[in-house]
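Chemist: turn this into a model:
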Amino acid sequence: MRVSRVLSCLVLLLSPMVWACSLNIAYSDVASPPHLMGDGPAIPEPPGIAVELVQHAADALRCSVKWQRLPNRRVQRDMEMGLLDAMLMFSYNEERAAYAVYPMKDGKPDGRLRLAELRYHVYVADSSPLVWNGKQFEPLPATVGVNSGYSILADLKKMGLVVEESRSTEQNFQKLRLGRIDAYVMQDAPADLVLETMNIRGVHKLPVPLSAKDYFLPFSKAFYKTSPEVAERMWEEIGKASRSHLKELTKKYSDAH
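Modeler: Coordinates of the predicted model:
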């Protein structure tokens, strides 16, 4: 009996720590394939690479996840109000850092623990004279469309551009074709998919990317204050899952498309 008790204690001491927890995570209800699949409030199957990476990390920590999909600005508002534990697929900026905690290293977001790196490209009408040379837009002035709540909006305003927000990628492409905006700036993977699936003509992508951003699973400051170990372990597990499963997941979603 004493031997078995000693062995049980040794197993507990030598076993890695396991976090039993529940997480309330929200993300945009607008598709960003292959990372976030489908539009609307439903969680589709398959849900997207980013969702699968986070679910894998949560399973490794034995954490249950309550997923919900909301408009992008609603996700950020609920996060700021402390109604969420984390929000999925958000890049770092100072505004979000006021209410959300990101994985950091040497004062900067730690790219090793990202969910994805996405490139923003500029889309224009075929007849448009507007160009992006990697540093500036010409000719100006120009009105640029973006999806509501996306961080690229602030970057474009700093360039002195007039920026208009719309609910979806489809709406922005419609505005571009109707001449209501001079350009549309969006992550190229979901934008290219909309162009293809909706057979949109008269629009093309400029070759030089506007920017590239890392996307993370930031936690609310309230959650991080009470459960910093869970947040840190989640980020580490996301990094592990990305390194071990990303190629397999990329192929899965490529085959599905």
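
Chemist: contacts, neighbours, all on C-alpha from now
Modeler: Noted.

Chemist: spatially central residue for the chain, please.
Modeler: Taking Cα atoms, centre = their mean, the centroid of the chain lies closest to Met89, which sits 2.0 Å from it.

Chemist: for that one, what are its contacts?
Modeler: 27, 50, 115-116, 215-217 (Cα atoms under 8 Å, 6 or more residues apart in numbering).

Chemist: what sits against Glu170?
Modeler: Contact analysis of Glu170 by Cα under 8 Å, 6+ apart lists Val194.

Chemist: that one: which element?
Modeler: If you go by DSSP states H and E, Glu170 is part of helix 169-177.

Chemist: which SSE is the nearest residue to Leu195 once chain neighbours are set aside in?
Modeler: What sits nearest to Leu195 in space, not counting adjacent residues and going by Cα to Cα, 6 or more residues apart in numbering, is Arg201, at 7.8 Å. If you go by DSSP H and E, Arg201 is not part of any helix or strand.

Chemist: what's the distance between Arg201 and Gln76?
Modeler: Distance, Arg201 to Gln76, by Cα to Cα, to the nearest Å: 34 Å.

Chemist: grab the nearest non-local neighbour of Ala60.
Modeler: In space, and not counting its chain neighbours, Ala60 is closest to Glu237: 7.4 Å by Cα to Cα, 6+ apart.

Chemist: next, the second sequence, to be compared with the first:
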Amino acid sequence: MLLPLAMQSVCAAVPLRLVLNDQSSPPYLLGNGAELENPPGLVVELVQQAAQACDVSLQVERQSSLRQLQSLRTGNADAVPLLSYSPERAQYASYPMRHGQPDPRFRLTTLAYSFYVRKGSPVRWDGKQLSGYRGKVGTDLGWSVAGDLARLGIAVENAVGVATNLAKLRLGRIDVYAAQDVLVAALLQGDHGLVALRPAIVTKDYYLPFSLQFSQQYGQVVQCMWQQTAGRRAVLYQRRGPSYGN
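Modeler: Model prediction:
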């Protein structure tokens, strides 16, 4: 279902299909499934402001993490906010780059991944080595943290959805779950039966990448969107953050 997010002149504005994740990530993206909450999240507000400044007409669809990547790869999505950079994704998505690396000046935010275990678990993590667990570490299909775990020599068991993985962890079907902190926090909501191990596995910058097809056709629009989100990010987050309890 497509939801109009910017009321602009159809004749003048460039249409942009924005595909958001279908899981809530407070305070950046709110609402689960097809619907956004009101307010919709700091990143959504930031992209809306940038779109208005760049004369872009937004249409948004919500999809699962894996389907988002497929849509970006095929060009069925023009842009997907809140994606971290990886060389694999850069083969089909355009990121703001500088000296061959993603440029953190144009990030939407910075987020952390952590290991989650049952309270009282013997699992230990010292920042370099994970020990005391059986089987494989749970994670979500399509998440970049799977690559980080592979580099640590940790085998993963993929599932679709944070709620599914948390249920597996509670039931003892997995001993450890590697997940993005903001996504887990949105679902735990005071449930102290599961805890995060510190330090974080990895901290990553998250961007607004565009499909290669859109970037080739509307290169100036892409640059405008990146410039506008970077220029407005700090002020908007500071001003609107309290509305999200942030």
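
Chemist: circling back to that earlier point, map the residue nearest to the centre of the first structure across to the second structure for me.
Modeler: Aligned counterpart of Met89 of the first structure in the second structure: Leu82 (TM-score structural alignment).

Chemist: give the contact list for the aligned residue in the first structure for Pro40 of the second structure.
Modeler: Matched to the first structure by TM-score structural alignment, Pro40 of the second structure sits across from Pro47. Counting by Cα under 8 Å, 6+ apart, Pro47 of the first structure makes contact with 36-38.

Chemist: for these, which one is nearest Ser242 of the first structure?
Modeler: Proximity of the contacts of Pro47 of the first structure to Ser242 of the first structure (Cα to Cα) peaks at Leu36, which lies at 15.3 Å.

Chemist: what is the burial count for that closest one?
Modeler: Using other Cα atoms under 10 Å, Leu36 of the first structure has 24 other residues around it.

Chemist: and the aligned residue in the second structure for it, how far from Ala200 of the second structure?
Modeler: Under the alignment by TM-score structural alignment, Leu36 of the first structure pairs with Leu29 in the second structure. Note on Leu29 of the second structure: its distance to Ala200 of the second structure, by Cα to Cα, is 22 Å.

Chemist: quick check: closest non-adjacent residue to Leu183 of the second structure.
Modeler: Ser25 (5.1 Å).

Chemist: so who does that neighbour touch?
Modeler: Contacts for Ser25 of the second structure (Cα under 8 Å, 6+ apart) come out as 182-183, 186.

Chemist: which of those residues are retained in the first structure?
Modeler: Using both residues aligned by TM-score structural alignment, their matches' Cα atoms under 8 Å, the first structure keeps these contacts from the contacts of Ser25 of the second structure: 182-183.

Chemist: turn the contacts of Ser25 of the second structure into CSV, including neighbour count, secondary structure and distance to Met97 of the second structure.
Modeler: Shown next, in CSV, are the contacts of Ser25 of the second structure (neighbours: other Cα atoms under 10 Å; DSSP: H, G, I helix; E, B strand; the rest coil; distance: Cα to Cα, whole Å):
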residue, neighbour count, secondary structure, distance to Met97 of the second structure
Val182, 16, helix, 26
Leu183, 18, helix, 27
Ala186, 16, helix, 31
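
Chemist: distance to Glu164 of the first structure and neighbour count added to the contacts of Met89 of the first structure, as TSV?
Modeler: Compiled in TSV, the contacts of Met89 of the first structure are given as follows (distance: Cα to Cα, whole Å; neighbours: other Cα atoms under 10 Å):
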residue	distance to Glu164 of the first structure	neighbour count
Tyr27	22	23
Ala50	28	27
Leu115	28	27
Ala116	26	20
Tyr215	23	21
Phe216	25	26
Leu217	27	26
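
Chemist: what segments of the second structure are helices?
Modeler: Ranges of helices within the second structure are 42-53, 65-74, 145-151, 162-170, 181-188, 212-217, 219-240, based on DSSP state H.

Chemist: so what does Leu130 of the first structure match up with in the second structure?
Modeler: Checking with TM-score structural alignment, Leu130 of the first structure has Val123 as its match.

Chemist: find the nearest non-adjacent residue to its match, please.
Modeler: Gly132 (4.3 Å).

Chemist: now which residue in the first structure aligns to the one you found?
Modeler: Using TM-score structural alignment as the criterion, Gly132 of the second structure maps onto Pro139 of the first structure.

Chemist: if we can go back for a sec, which one of the helices of the second structure lies closest to Ser94 of the second structure?
Modeler: Proximity to Ser94 of the second structure (Cα to Cα) singles out helix 212-217 among those, at 5.8 Å.

Chemist: residue range for the closest one in the first structure?
Modeler: Against the first structure, helix 212-217 of the second structure falls on residues 221-226 (TM-score structural alignment).

Chemist: ok, and what's touching stretch 185-196 of the second structure?
Modeler: Residues from elsewhere that reach stretch 185-196 of the second structure (Cα under 8 Å, 6+ apart): 24-26, 114-119, 163, 170.

Chemist: now do 10 Å
Modeler: Contact with stretch 185-196 of the second structure is made by 23-27, 30, 113-121, 162-163, 166, 169-170, 176-179, 181, 184, as judged by Cα atoms under 10 Å, 6 or more residues apart in numbering.

Chemist: show me what contacts the residue nearest to the match of Leu36 of the first structure when sequence neighbours are not counted?
Modeler: Distances taken as Cα to Cα, 6+ apart put Gly41 closest to Leu29 of the second structure, at 4.2 Å, once the chain neighbours are dropped. Applying Cα under 10 Å, 6+ apart to Gly41 of the second structure gives the contacts 24-31, 240-241, 243-244.

Chemist: closest one of those to Gln223 of the second structure?
Modeler: Of the contacts of Gly41 of the second structure, the one sitting nearest to Gln223 of the second structure (Cα to Cα) turns out to be Tyr28, at 21.8 Å.

Chemist: hang on, that closest one packs against Ser243?
Modeler: No. With contact defined as Cα atoms under 10 Å, Tyr28 of the second structure does not count as touching Ser243 (11.6 Å).

Chemist: the strand ranked longest in the second structure vs the first structure, average distance?
Modeler: With secondary structure taken from DSSP state E, the second structure has its longest strand at strand 194-207. The superposed strand 194-207 of the second structure is, by mean Cα distance after the TM-score superposition for the first structure, a mean 0.9 Å from where its aligned residues fall in the first structure.

Chemist: please pull up the equivalent of Gln76 of the first structure in the second structure.
Modeler: Using TM-score structural alignment, Gln76 of the first structure sits opposite Leu69 in the second structure.
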